[in-house]
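> Let's see this in three dimensions:
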Amino acid sequence: MTRVFPMGAMGAKPLGPRPAKRRPSLLRTLMVQIGLVLVAGGILINSAFFVFAYNVGKRDFDSYMALSTQQMADTFTHQLWLFDLATTRRFCHMAVDSVNIAGIRLYDHNQKIIAESGTFPDKGTITIFRTLTYQDQTLVGYMEIRFVNTLFEQHLLITVLAACCMVLFTAVSSFTLIFLVLNRHLTRPLKQLHQEMHQMTSGSFSGSEMTGQKAEIQGLVNGFNQMARALAAREQSKQQAEQRLSEEKAVMEAIIQTLPGIFVVHVQGQGLVRWNDNFEVMSGLPSDQIRGKAITHWIDPAEREGIVEKLAAAFNTEASGGEFEAELCFKAGKVPYLISVRQCRIQGQKVTIGMGIDLTERKSLEVSLRRAQKMESIGTLAGGIAHDFNNIIFPMMGYAELLREDLPDKSFQKEAVEAIYRASVRAGALVRQILSLSRQQEEAFIPLKVQPILKEAVGLLEACIPRTIRIQKTIDSDCGLVVADPTQVHQIIMNLGTNAYHAMEKTGGILSFSLQTVEIGPDQGASLTLCPGAHVLLKVKDTGVGIDPAHIDRIFDPYFTTKLPGRGTGLGLSIVQGIVRRCRGEICLQSRPGQGTEVSVYLPVAETPEALPVEESGQDVLAGKESVLLLDDEAAILSVVSAILSRLGYRVTTMQDPLKAARLTSEELAAFDLVITDMTMPGMTGIQLNGRLKALRPELPVILCSGFSHEINGENIAEVNIQAYLEKPVQKQMLAKVIRRVLDEA
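This next block holds a predicted model:
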């Protein structure tokens, strides 16, 4: 997973906005302040009214008391002057009945109570003491009146409460009216403005513009609308830039993630800050363990010091970077990489960008290329020596065949000649084996029976291996056909038998061959990479030294061998495996040190009902009496082929110089029924000679022989107007059969 960290603040802790404290609304503040003003005004007005009402009430009450006192004084003065006490007492009782008078006392001139009515409490009353004089001259007594001030106080309280109610009503009405006015002309516009601003802070600039406000608010609204339009334009531009940046970032991220190798970004002092998924997967570490490590952390410690020096030298160049190979130590082990690094500065920091390509496949391809070049060299060498080597083998094989026909049976000489013959046949097979390895030998896949090939190969092995090794063979005569090259099947048996012989060369033992038909089921076929069905199973088992388990996995590798120098090339089992797999089969090997080895070869049974015959020795040889012109630059080959053809009854004329044969006239060519010529000769090739001869006598049949040729094979002879092609060395029986067929067809 890709990790991205900002270059300028790598390692710095981002600071977020502090949470804003909740502030009181403007309407609430204004209403509280106006309410306080109204309350204060009401208090002042109520206080003033109270003072005024008190003073007015006090004045009226004082006037009332003075008037009442004067009236009662006049009344009681007259009655006392007349000494009418009964009337005086009656008037006292009548006066006390008033709600404002609590009690009245009358005194004589000696201040003796002469009449009394009502109560005389100390609290809640006002006492007035009055001297009673008749006509302002004669003292007739005294009068004490207790006036009740409770009513005055109640009246004063009612007046104050009424004033308070009036003030409260006025304050509430004013407060409500002011609230409605402020809410309509101030709070609503401000709330709408606040909502628009909230939408803007959330990234929405599509709100409608505010209009129709008072001059003061409208100025603020106009400024806000201008700011909103400017912010909307800026936000649109910002969104477009962010979209472009996001697209570029996505493209860059996709490029980084789809790189075929690893990608890292290293910042000086901070270590790795970015990498792609490939690097995280290869390292096998979580991101928190990768972050901060040095770019050289994964380099093999044995190479680290040298790589650091290479990096320092590369960064000092004009390109400020370079390429080098190094092994990185990952979870899966050491992996070779081609690393490319560049250094630059981003926001003042030294940044190193590195990319690496896994060289594992490339190294493997290089090894494969070297092996292919080695195989190509072997093929070139094989093609170069095949012609000469086959020319050497051919006379040996031909003379051995002629001698064994002349020697008596069961004689030592015949056995020796038989051994020479088998050795020459084996030498020819060895050449074909080398050419097959280099893919210069054509493969002929035909339906065939393995039984006769196995019998022939085992017979050759019996003649070659020592008597200390006993050969056992179990061959099922009912085995089905397989589609393969007969020479390659022979090669498989010889290679496996030779390996078994080498494993028992010092100790001796038993070499077993078995051939049978087995049925491969789906489960077994999956484990053996075979198609279910019938297969011919060839087993080659020995009781030799066995194979070390450490070598089992490499036993089929080309050039791998555990044999001593000069005893093997390491190509035998590799060739066998290649042949078997080209036949859609499989080869398995089981071995234990000291207990021997068993090799199993599975070949699918062919669906073709009939097999092509495999040539075996001892068949009747076809003879003839025709005249044959034989050309070859090798005198030994001319001699042996001439002897073979003469023994078959043919009349033979030999030539070593193809140019001489090319100068023959048509009349001279008429004496020959067949021309057998070598492919490679001094001065002229067999194909060129064929053209010259056919120009003079088109119906003249020509057989071309060669130890090895890139130009001609058994499939393209018709293109050059040649009737047959034979590869040296040619056995007598094959030579006689081809000659007879060509002559009969002509």
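
> all contacts plus neighbour counts: C-alpha atoms, from now on.
Will do.

> The lengthiest strand in the chain - contacts with which helices or strands?
Longest strand of the chain, by residue count under DSSP state E: strand 333-346. Contacts defined by 3 or more Cα pairs under 8 Å, 6 or more residues apart in numbering; DSSP states H and E place strand 333-346 against strand 321-330, strand 349-358, helix 360-406.

> Neighbours of F52, how many?
By other Cα atoms under 10 Å, the residues close to F52 number 12.

> That one: which element?
Element membership for F52, per DSSP states H and E: helix 26-82.

> who's in contact with the nearest residue to Y54 once chain neighbours are set aside?
Spatial nearest neighbour of Y54, excluding adjacent residues (Cα to Cα, 6 or more residues apart in numbering): L156 at 6.5 Å. Residues in contact with L156 (Cα atoms under 8 Å, 6 or more residues apart in numbering) are 50, 53-54, 57.

> quick one: the one helix or strand L156 maps to to chain centroid distance?
Secondary structure assigned from DSSP H and E places L156 in helix 150-182. The chain centre lies 83 Å from the centre of helix 150-182; the measure is Cα atoms, centre = their mean, to the nearest Å.

> can you pull the buried residues of that helix?
152, 156, 159-160, 163-164, 167-168, 171, 175, 178-179, 182 (16 or more other Cα atoms under 10 Å).

> how far out from the middle of the chain is the helix holding F52?
Centre-to-centre, helix 26-82 and its host chain are 98 Å apart (Cα atoms, centre = their mean).

> same deal with stretch 403-420?
The answer for stretch 403-420 is 73 Å, by Cα atoms, centre = their mean.

> hmm, who's touching it?
By Cα under 8 Å, 6+ apart, stretch 403-420 touches 396-397, 400-401, 463.

> Please check the residues you listed and keep the buried ones.
The neighbour-count test (16+ other Cα under 10 Å) applied to the contacts of stretch 403-420 identifies 396-397, 400-401 as buried.

> I'd like to know how many residues surround the nearest residue to L669 once chain neighbours are set aside.
In space, and not counting its chain neighbours, L669 is closest to R697: 7.4 Å by Cα to Cα, 6+ apart. By other Cα under 10 Å, the residues close to R697 number 15.

> Spit out the contact partners of R697.
Counting by Cα under 8 Å, 6+ apart, R697 touches 666, 669-670.

> Could you report the distance from it to A332?
Distance, R697 to A332, by Cα to Cα, to the nearest Å: 73 Å.

> next one: L630
Distance from L630 to A332, by Cα to Cα: 67 Å.

> want to put them side by side, so please do this one too:
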Amino acid sequence: MKKKKRIFIVEDDLLFIRTTEKILKKLNYETCGSTSSGEEALEMIKGVSPDIILMDIQLKDKIDGIETAARISKAHKIPIVYLTAYASKDFVERIKRTGPYGYILKPFKDAELQTAIEIALYRHNMEKKLLESEEKHKSIIQTAMDGFFLADVTGKLLEVNDTYCNMTGYSRDELLSMGIQDLESVQKDSKRFVNLNAILEKAETRFEFRNRCKDEKIIDVEASIQYKPLDGGRLVVFVKDITDQKTVKKRLQQAQKMESIGNLAGGIAHDFNNILAPIIGYSELLLYDLPEESPQNTKVRNIYNAGIRGAELVNQILAFSRQEEHRLIPIRLQPIVKEVVQLIKSTIPTTIEIHTEIERTCNRVMADPNQMHQVLMNLITNAKHAVSEFNGRIDITLSAIDLDADNPDFHLAPGKYVSLSVSDNGHGISKEDLNKIFEPYFTTKEKGQGTGLGLSVVFGIVAECGGELSVQSEADKGTTFTICLPALEQLEHRNVSNENERLPEGDERVMVIDDEAPIAGQISETLVRLGYSVESFTNGIEALEKFEGSPHAYDLVITDMTMPQLTGDQVTSMLLAIRDDIPIIICTGFSEIINEARAKIIGAKALLMKPILRPVIAKTVRNILDAQKKETRSGKD
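Alright, predicted model coming up:
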């Protein structure tokens, strides 16, 4: 059975109360109480909890019905219907402010009262459901993982959720006093206008923008926006922090870029080394032919030295671009500093002065040589960007130092260290930026001049070597970066081999295979001058056919790695299939396919990198042939 609606009556006419109670009973309502006093009504309804109140406007009490209704509405969510025989314009205005659910003029018919009550109850029920729905949606929005805000068409924020507060660092009250334009970073008004027009035209859109947080941190966000044509227009906006996502994307792009650079450098190294090989090889042979005092000797030596510098340059490019697993070994920083300075000089204007002060007696350090190349390259490149092209100066200093426990610049244990510093007379670094320069992707350079990875990478490499990186900077006076690495105990000085020593010779038979005729010719002539019998080929297939016809006609084979039709590793496998004891040397300008370990696995005795100097090939060939003879003798015994 449907429960009757409970009605409370506030009326100063007792006869009217009784008459109304009878009407309500007939209409199947229940009267849960009545009173002629507004103050009593405020107390009585607390205990009876009516579904609706019938309220007379004019009461013979301290407070009238309008004031009573206002207080009830403030304390309880109960619908109120006014009853009166007369109401002035002033009364009507006051009534409207209390949010009434109905208004009936006395006298009224039963049907009019029933209609007013049912409409008031229906409206109250709908408002209750709407409020519950709003609370439900508000709860969903407040607990959403994405940020949310509601704004008007001018951009003023009207509502925000907790996620957006946490995302930006602002409190809810702070955000509600702001507009979208206060949160957008480096967004021009014209761009903002275009975005707003796009939203109004499409009613729904999605785009990215940079959001400024309370701590001035900039985050990348993706905004999903809907336009609702209500109350003058509303923008419903959900925002997602995509800063980490974009950071990962940048790292992937940087990794792909470095991989591309490595592949490009490898290709250049192979071709360039093949070009340099005959230049260095033939000039080296000429130096042995020409008297040292002759002018021609000096000219050829210049050619030879230029070729050697070219080969060193290729090695430096490969060292810089190579992405391999690093290994910490005892190294001297002196040659690395010299190599990097030589390389960097070719990339900066000659108007920028580079000065070096290298202490020759510095002890070794535990580091990866390729990584130290990268460290120094990054620091000098940063210095280059900081100085003027007209009066710029970069100073590079390498020295041995002793640190004590009170050193203010480094938090390292007392002891012996190697200090490497790069100073410039550039614009300096602000105090604010000094705290951020080692963060990944932070950069003060213009777009396209840097990724912001350099100093963070340098910091990580130095820390991995057990050292520290410090920075001192002053605006308009310059910056100094200092690396401090633990020094190793001084090793005994080893005698350098005499450049004029007599090279080992021989009379064995050698096959040379290289698709570049000048290289094959140069290697052959070098070996012939050392006493060997040499037969050269520029085609791997022809060489294999000749070898297969008389496999014991040769004591050793030297083959290039990168050749058309057959590569050096394929030639090696086929030669060993014909004769399993033939010693083989593989030569390469550069190859991702072959390295010393793989060369050994496929059966080669050695891997030589082009250009190959005369002493290197002389000693390698002799050592392999001697080892082969020793192995043959021990096998017979």
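
> Can you calculate the TM-score here?
TM-score of the superposed chains, computed with TM-score structural alignment, normalised by the length of the second structure, equals 0.60; 488 aligned residues with a Cα RMSD of 5.6 Å.

> sorry, back to before: what's the closest of the helices and strands packed on strand 333-346 of the first structure to L689 of the first structure?
helix 360-406 (18.8 Å; Cα to Cα).

> Could you check how far the closest one is from the centre of its chain?
48 Å.

> what's the average distance of it to the second structure?
For helix 360-406 of the first structure, the mean distance to aligned residues of the second structure following superposition is 2.7 Å (mean Cα distance after the TM-score superposition for the first structure).

> give me the number of residues near L132 of the first structure?
L132 of the first structure has 28 neighbouring residues, counting by other Cα under 10 Å.

> Contact partners for it?
For L132 of the first structure, the contact set (Cα under 8 Å, 6+ apart) comprises 73-74, 76-77, 139-143.

> Quick one: those as JSON lines, columns for distance to V580 of the first structure and neighbour count too.
Conversion of the contacts of L132 of the first structure to JSON lines gives the following (distance: Cα to Cα, whole Å; neighbours: other Cα atoms under 10 Å):
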{"residue": "A73", "distance to V580 of the first structure": "160", "neighbour count": "22"}
{"residue": "D74", "distance to V580 of the first structure": "163", "neighbour count": "15"}
{"residue": "F76", "distance to V580 of the first structure": "163", "neighbour count": "27"}
{"residue": "T77", "distance to V580 of the first structure": "166", "neighbour count": "25"}
{"residue": "L139", "distance to V580 of the first structure": "169", "neighbour count": "16"}
{"residue": "V140", "distance to V580 of the first structure": "169", "neighbour count": "21"}
{"residue": "G141", "distance to V580 of the first structure": "166", "neighbour count": "23"}
{"residue": "Y142", "distance to V580 of the first structure": "162", "neighbour count": "24"}
{"residue": "M143", "distance to V580 of the first structure": "159", "neighbour count": "23"}
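
> from the residues you listed, which is closest to V221 of the first structure?
Scanning the contacts of L132 of the first structure for proximity to V221 of the first structure, where the rule is Cα to Cα, the winner is A73, at 81.0 Å.

> was I right about the closest one contacting M143?
Yes. Applying Cα atoms under 8 Å, one finds A73 of the first structure in contact with M143, separated by 7.2 Å.

> overlap in contacts of these two?
By the contact definition Cα under 8 Å, 6+ apart, A73 of the first structure and M143 are jointly contacted by 130, 132.

> Have a look at L630 and A332 of the first structure and say which one is more surrounded.
Taking neighbours as other Cα under 10 Å, L630 of the first structure and A332 compare with L630 leading, 23 against 9.

> Looking for the alignment partner of that one in the second structure.
Applying TM-score structural alignment, one finds that L630 of the first structure aligns to V512 in the second structure.

> mind listing what its match touches?
V512 of the second structure makes contact with 520, 523-524, 534-537, 557-559, according to Cα under 8 Å, 6+ apart.

> so how far is I219 of the second structure from the residue most central in space within the second structure?
Closest to where the C-alpha atoms of the second structure average out (Cα atoms, centre = their mean) is T247, at 3.3 Å. According to Cα to Cα, T247 of the second structure stands 11 Å off from I219 of the second structure.

> do the same with L469 of the second structure
According to Cα to Cα, L469 of the second structure stands 28 Å off from I219 of the second structure.

> and those two? which has more neighbours close in?
Between L469 of the second structure and I219, L469 has the larger neighbour count (other Cα under 10 Å), namely 22 against 18.

> Am I right that the more buried one is in a strand?
Yes. Per DSSP: H, G, I helix; E, B strand; the rest coil, L469 of the second structure lies within a strand segment.

> surely it meets I483?
Yes. With contacts counted by Cα under 8 Å, L469 of the second structure reaches I483, the gap being 4.6 Å.

> Touching both of those two, which residues are there?
V462.

> Could you tell me the angle between the helix holding F52 of the first structure and helix 150-182?
Calculated by axes from the mean of the first three to the mean of the last three Cα atoms, to 10 degrees, helix 26-82 of the first structure forms an angle of 160 degrees with helix 150-182.

> Helix, strand, or coil at the closest residue to S591 of the first structure other than its chain neighbours?
If the residues on either side of it in the chain are set aside, S591 of the first structure comes closest to T597, at 4.3 Å by Cα to Cα, 6+ apart. Three-state call for T597 of the first structure (three-state DSSP): strand.

> what about T597 of the first structure, distance to V450 of the first structure?
From T597 of the first structure across to V450 of the first structure, the span is 22 Å (Cα to Cα).

> can you check G284 of the first structure too?
With Cα to Cα as the criterion, G284 of the first structure and V450 of the first structure are 53 Å apart.

> When the two are compared, which one has more neighbours?
Neighbours per residue (other Cα under 10 Å) separate G284 of the first structure from V450, with V450 holding more: 23 against 14.

> dump the residue contacts of that one.
V450 of the first structure neighbours (Cα under 8 Å, 6+ apart): 481-482, 489.

> how much space between it and Q619 of the first structure?
Using Cα to Cα, V450 of the first structure is found at 19 Å from Q619 of the first structure.

> Please enumerate the helices of the stretch 401-550 of the first structure.
Using DSSP state H, counting those that start in this stretch, the helices of the stretch 401-550 of the first structure run over 412-437, 450-464, 486-503, 522-528.
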